[in-house]
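Undergrad: give me coordinates for this.
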Amino acid sequence: MCGITGVFDTRSTSEIDRNLLHRMNETLTHRGPDEGEVYVESGLGLGHRRLSIMDVSSGQQPLFNEDGSVVVVFNGEIYNFQKLVGELTALGHRFRTHCDTEVIVHAWEEWGERCVERFSGMFAFGVWDRNRQTLFMARDRLGIKPFYYTLLDNGLFLFASELKALLVHPDFDKTFDHRAIEDYFAYGYIPEPKTIFKNAFKLNPGHLLSLQRGQQTVQSREYWDIPFTPHGSLSEEEAAEELILRLRNAVDSHLMSEVPLGAFLSGGVDSSAVVAMMGGLMKEPVNTCSIAFSDPAFDESDYARLVAERYQTRHFTEQVQQDDFDLIDRLAALYDEPFADSSAIPTYRVCELARKRVTVALSGDGGDENFAGYRRYRWHMIEERLRSKLPLGLRKPLFGLLGSVYPKADWAPKFLRAKTTFESLARDSVEGYFHSVSILDNKLRMQLFTRDFYRDLQGYRAVEVLRDYADKSPTKDALSLIQYLDMKTYLVGDILTKVDRASMAHSLEVRVPLLDHELVEWVSGLPASMKLRQQEGKYILKRSLEPYLPNEVLYRNKMGFSVPLASWFRGPLRERVRTALLGNTLAGTGIFDMGFIKKMLDQHQSGRRDYSAPIWTLLMFEAFLRNILSMGNMSYTGQDKKVA
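TA: This next block holds a predicted model:
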């Protein structure tokens, strides 16, 4: 696992500033503390920070081919690299190292852009081919590894593993993208390909970029998508048997390492499944790490212990206090742009714990999206059945009226909290799902933002992110569609981003075998009824795991990896939140209606409403602003001071 950065002059072969490139590269030291190198030639500079995992003695980067005409910087792992080494050697290529990085160089020489189709793994890389005067870049299929880029007005193309490296360049345009702000307050993160900055972008998962000198535009191209191609007739017994075989193979491929390796074990189905497979594959006991919470309502450590005892793992648990909120400013610096998933706090802590024992950890991320494990999937399918009974023309006025008059009863039992359901039923399927996942719904965002800010959006609304993906979805099945939407947005923009930054902050490599692309392809073809059966999510996964895990782990209510925001903001963080949100930082942007923010705080802290999620979203935006302003040369408008 590593950090990469690069500078490419699209207009000329002028000298790249080596010292500036070095400073960009050094911002990524946390991603690769073992070694750091930069390479510069006419019109090109590449930087790399290394966390040594494979071929520790000779896998340094940037790495070249035999004659030095092709060079690569690479972040990630190619799990099938040994097979590719054999294939490429037979084709006449000579290897000088035993690491997966060199495979990329020779695969590019042999297959060009189609080399990415041969790779199985998590990756983001840049290849410079001097003979072709081509810079080729790619990101893995599911977006496990990050890739940011921008094209400056002077023709310099910059790329890096994290935004902070791009921010070092003095010509980087720091103007905020108002559409990204609208997205953030809807989703809690900024979906690909946007970033908080108007002229900087994330390369979409499963996409590649190819640039040649003289090329003035940047256009990515998709090379892979989740197929959702139905299988032929497959009984449940056959599906369960094949699933275990594929799951075991996926985990096995992720075990390659020359450094200590272990796993996260939360006590949930997905991480327990990974540990169960590891237990049957490894000769040594598995190192497992868990976080315990002082509040039993959030604590799953007893379930993790059950799995650890069954597979006789070397199990390590640390307790996180429920007032572990001092990480707020640290998180803002880690993520470089607003990020409002509060589970980033325990994720940071479990990575911190794991790094004391191992350098590589396997996680269960991706199971909920693959196998339909989220509660919201169940509610959406219930709503879909209701939607099918009435056309939108009748539903919209009927349920729209009910939603408008029904009280917002956050304090009431769940079966009495029907307002959100009524509001969702008044919408079509995509907008209904958007409503269910939004942190601040349309009405709240309209109240939060000033009229000037809304006018600047020129009619743009965050739901368009989901609509765009729905339009290109390979499936129209109701359940598969929302799984597809989540894999394109929530999985990459929230879950994988959270884990990447939290793990890299501790120089820990995290691998996600449930997102092995061949496993994802196969699971996507299973019937929806094998994923969500009545009210049981992950139906076929749980059934297949019955011989491997206790029922009290498989068939219990999902808890999630959360923190008690509501009580924080009424108790220990009460004054801190008011000072942050009602101070000059947010007020000075001109984006927010400060009267509405005060109203939200008053209602939440009095106990009348639960605004914990919107308050946390605002708190992380305020922390982001303070972090970015501390770098200097910034105004509240997001523009460089010299042009503000």
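Undergrad: contacts, neighbours, all on C-alpha from now
TA: OK.
Undergrad: tally of neighbours for residue 104?
TA: Residues within reach of residue 104, counting by other C-alpha atoms under 10 Å, total 27.
Undergrad: to compare against the first, here's another:
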Amino acid sequence: MCGIAGIYHLETPKPVDAARVEAMCDAIAHRGPDGQGVWTAPGVGLGHRRLSIIDIAGSPQPMAAEDGRAMLVFNGEIYNYRELRHELKAVGEKFRTDGDSEVILAAWRRWGPDCVTRLFGMFAFAIYDLEARTLFLARDRLGVKPLYYALLSDGSLAFGSELKALVAHPLLRREIDPLAVEDYLTWGYVPDHRAILKGVSKLPAGHSLLLRHGTPMPQPRQWWDVSFADRRKGKPADLEAELVHLMRQAVASRMVADVPLGAFLSGGVDSSSVVAFMAEASANPVRTCSIGFDVAELDESAYASRVAQQFATDHVSSVVSSNDFSAIDKLARMFDEPFADASALPTWRVCQLARQSVTVALSGDGADEAFGGYRRHVFQAGEDKVRALLPQSLRGPVFGAIGRAYPKADWAPRPLRAKSTLLSLAGDSVAGYARSMAFLAPELRDGIYSEDFRRLRGEYRAEDPVLALMNEAPARSGLDRAQYADLKVWLPGDILNKVDRTSMSVSLEVREPLLDHRLIEFAASLPENMRVQRGQGKWLMKKAMRRYLPEDVLYRPKQGFVTPISQWFRGPLAAQAREIAGGAALARTGWFDQRRLLSLVDAHVAGVADNSRLLWQMLMLNKAFASLGVS
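TA: Below you'll find the predicted structure:
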């Protein structure tokens, strides 16, 4: 795992200042504390920060191809590099190192831009071809590894693993994109089709970009997609066996490392499944770690300990205080862009704990998106049955009117929080799911915007790209389209973004075996009732894992990391909340209705309403503005 950065002149191949590339790399030094390097040639400069995982002494970067034709900077891991190395050797390729970086260079020489289809793993890399004078940028299928880029005023393109690397370039404009603010307030993160700063882009997951001196900037090319259009046939027992084989293969391939390796263990079905297969493949006890909370209803550590005992792991755990809010400023700086998933804080804590004993940790991320494991997937399947029974002409007026009149009962037990469900049923399947994904519904966002911001936003709504994506998805059903949206928007924008930034901040590599693309493609082909059945998500996966895991681990309610932000804003963070509504950077933009924000703060602090998610969003937005040096 590493950090990469670079500069490429699209028009005239002007000289590149090596010190400028080095400064970009220094801004992301946390991603690679074990080594650094910069290489320049007319019109191009490549930089690298290395976290040594495989072939520790033999694969420094930037790396030249064996024939000197190309230079590479690479962030990630290629899990099938040994198989590819053997295949490439058979057709005459030569290797000087034992790592995966040189395999990418040989694959480029043999297959050109199509080399990405042969690479199994997580990656973001740049290859400069000295003969063709082209720069090739590529990102892995699911977007595990990030890659930002921007066109600058001198005609160059700057790129880097994090926005920090681009901000270190003096020619990057630090102007906030108001449409990104609309996106952020809707989803709680800035999705990959936009960035918080104008002029900055993110290379989408499963895309590549081929640049050539003297030619216009092209659009990224999609080289991989997942399809829900076809249904796999077979007996449940056969599908179970295939699933177990794919999971076992995915876990084993991610256990290759020349440094200490372990796993996160929450005690949920996903991380427990990964640990089960790790224990099966390892001759030594698997190192596992988990965190607990000092609030009993939030604490899952007993389940983690139980699974650790079952598989005789070398387990460590730590307790996170419910008052663990001292690192909020650090958290904002980690992400650069505003990020409102409050579980980032405990995720960072478990990364810190893991880094004390390992350099690589396997996680259980990805199974919910692939196998329909979220509550909203179960609701989507159920709501679509209602939609099939009642025409839109009836649902729209009836459910819409009831939903708008129904109180927003955040304080009530879950079964009584019907407002979102009613409003979702009033729309079609796609619109209903987009509403269920949102942090803030359109009417709530409009309530805090100023007239100036509404004018800047124009006709754009954050739901628009997601609705288009779902409507055009290779899918058959509403559940298919929902999971497609999660894999394309939520997964890279929230989950993988969170894990990458928190782990890289402590120089820890995290690998996600349940995001093996072969496993994702298998899951997308399953009949709906193999994903969601009788109100239960991840149906086939849980059934397949019954031979490995106890029933109460498999079928207990999903919890995840929970952060008590509601209590914080009624206590130690109340003053910060009032500052957001009054004299903070957000107020100076003129984009928000200060009076409305202050009333929401007062209502929350008084316990009249729970506005904690909105207040957390606004707090993190304000801190992101400060960390980027904009106002």
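Undergrad: what's the TM-score here?
TA: With the length set by TM-score structural alignment, normalised by the length of the second structure, the two chains reach a TM-score of 0.98; 631 aligned residues with a C-alpha RMSD of 1.1 Å.
Undergrad: how about residue 346 of the second structure, what does it touch?
TA: Neighbouring residues of residue 346 of the second structure by C-alpha atoms under 8 Å, 6 or more residues apart in numbering: 291, 320, 561, 563.
Undergrad: just the residues you listed: which are in strands?
TA: 291, 320 (DSSP state E).
Undergrad: and the buried ones among the contacts of residue 346 of the second structure, selectable in ChimeraX?
TA: Per 16 or more other C-alpha atoms under 10 Å, the buried members of these correspond to this ChimeraX selection:
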select :291,320,561,563
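Undergrad: redo the contacts of residue 346 of the second structure as TSV? Include distance to residue 161 of the second structure.
TA: What follows is those, written out as TSV (distance: C-alpha to C-alpha, whole Å):
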residue	distance to residue 161 of the second structure
291	28
320	30
561	26
563	28
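Undergrad: so which of the contacts of residue 346 of the second structure comes closest to residue 176 of the second structure?
TA: Among the contacts of residue 346 of the second structure, residue 563 lies closest to residue 176 of the second structure (C-alpha to C-alpha), at 28.3 Å.
Undergrad: what do we get in the first structure for that closest one?
TA: Residue 563 of the second structure maps onto residue 563 in the first structure when the alignment is built from TM-score structural alignment.
Undergrad: do I have it right that residue 452 of the second structure meets residue 590?
TA: Yes: counting by C-alpha atoms under 8 Å, residue 452 of the second structure does reach residue 590; the two are 7.1 Å apart.
Undergrad: the stretch 251-400 of the first structure: helices as residue ranges?
TA: 269-281, 301-310, 328-335, 344-355, 367-371, 375-387, 392-405 (DSSP state H, counting those that start in this stretch).
Undergrad: now swap in the stretch 51-200 of the first structure and tell me
TA: Going by DSSP H, counting those that start in this stretch, the stretch 51-200 of the first structure shows helices at 81-90, 101-111, 163-167, 178-187.
Undergrad: equivalent analysis for the stretch 401-550 of the first structure, please.
TA: Using DSSP H, counting those that start in this stretch, helices in the stretch 401-550 of the first structure cover 419-425, 429-437, 442-448, 451-456, 463-472, 478-488, 490, 497-504, 517-524, 539-545.
Undergrad: in TSV: the ones you listed, plus mean neighbour count and distance to residue 131 of the first structure.
TA: Shown next, in TSV, are the helices of the stretch 401-550 of the first structure (neighbours: other C-alpha atoms under 10 Å; distance: least, C-alpha to C-alpha, whole Å):
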stretch	mean neighbour count	distance to residue 131 of the first structure
helix 419-425	21	56
helix 429-437	20	47
helix 442-448	16	52
helix 451-456	14	46
helix 463-472	15	37
helix 478-488	22	36
helix 490	22	40
helix 497-504	23	34
helix 517-524	20	32
helix 539-545	22	49
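Undergrad: between the ones you listed, which gets nearest to residue 226 of the first structure?
TA: Closest to residue 226 of the first structure of the helices of the stretch 401-550 of the first structure, according to C-alpha to C-alpha: helix 517-524, at 6.1 Å.
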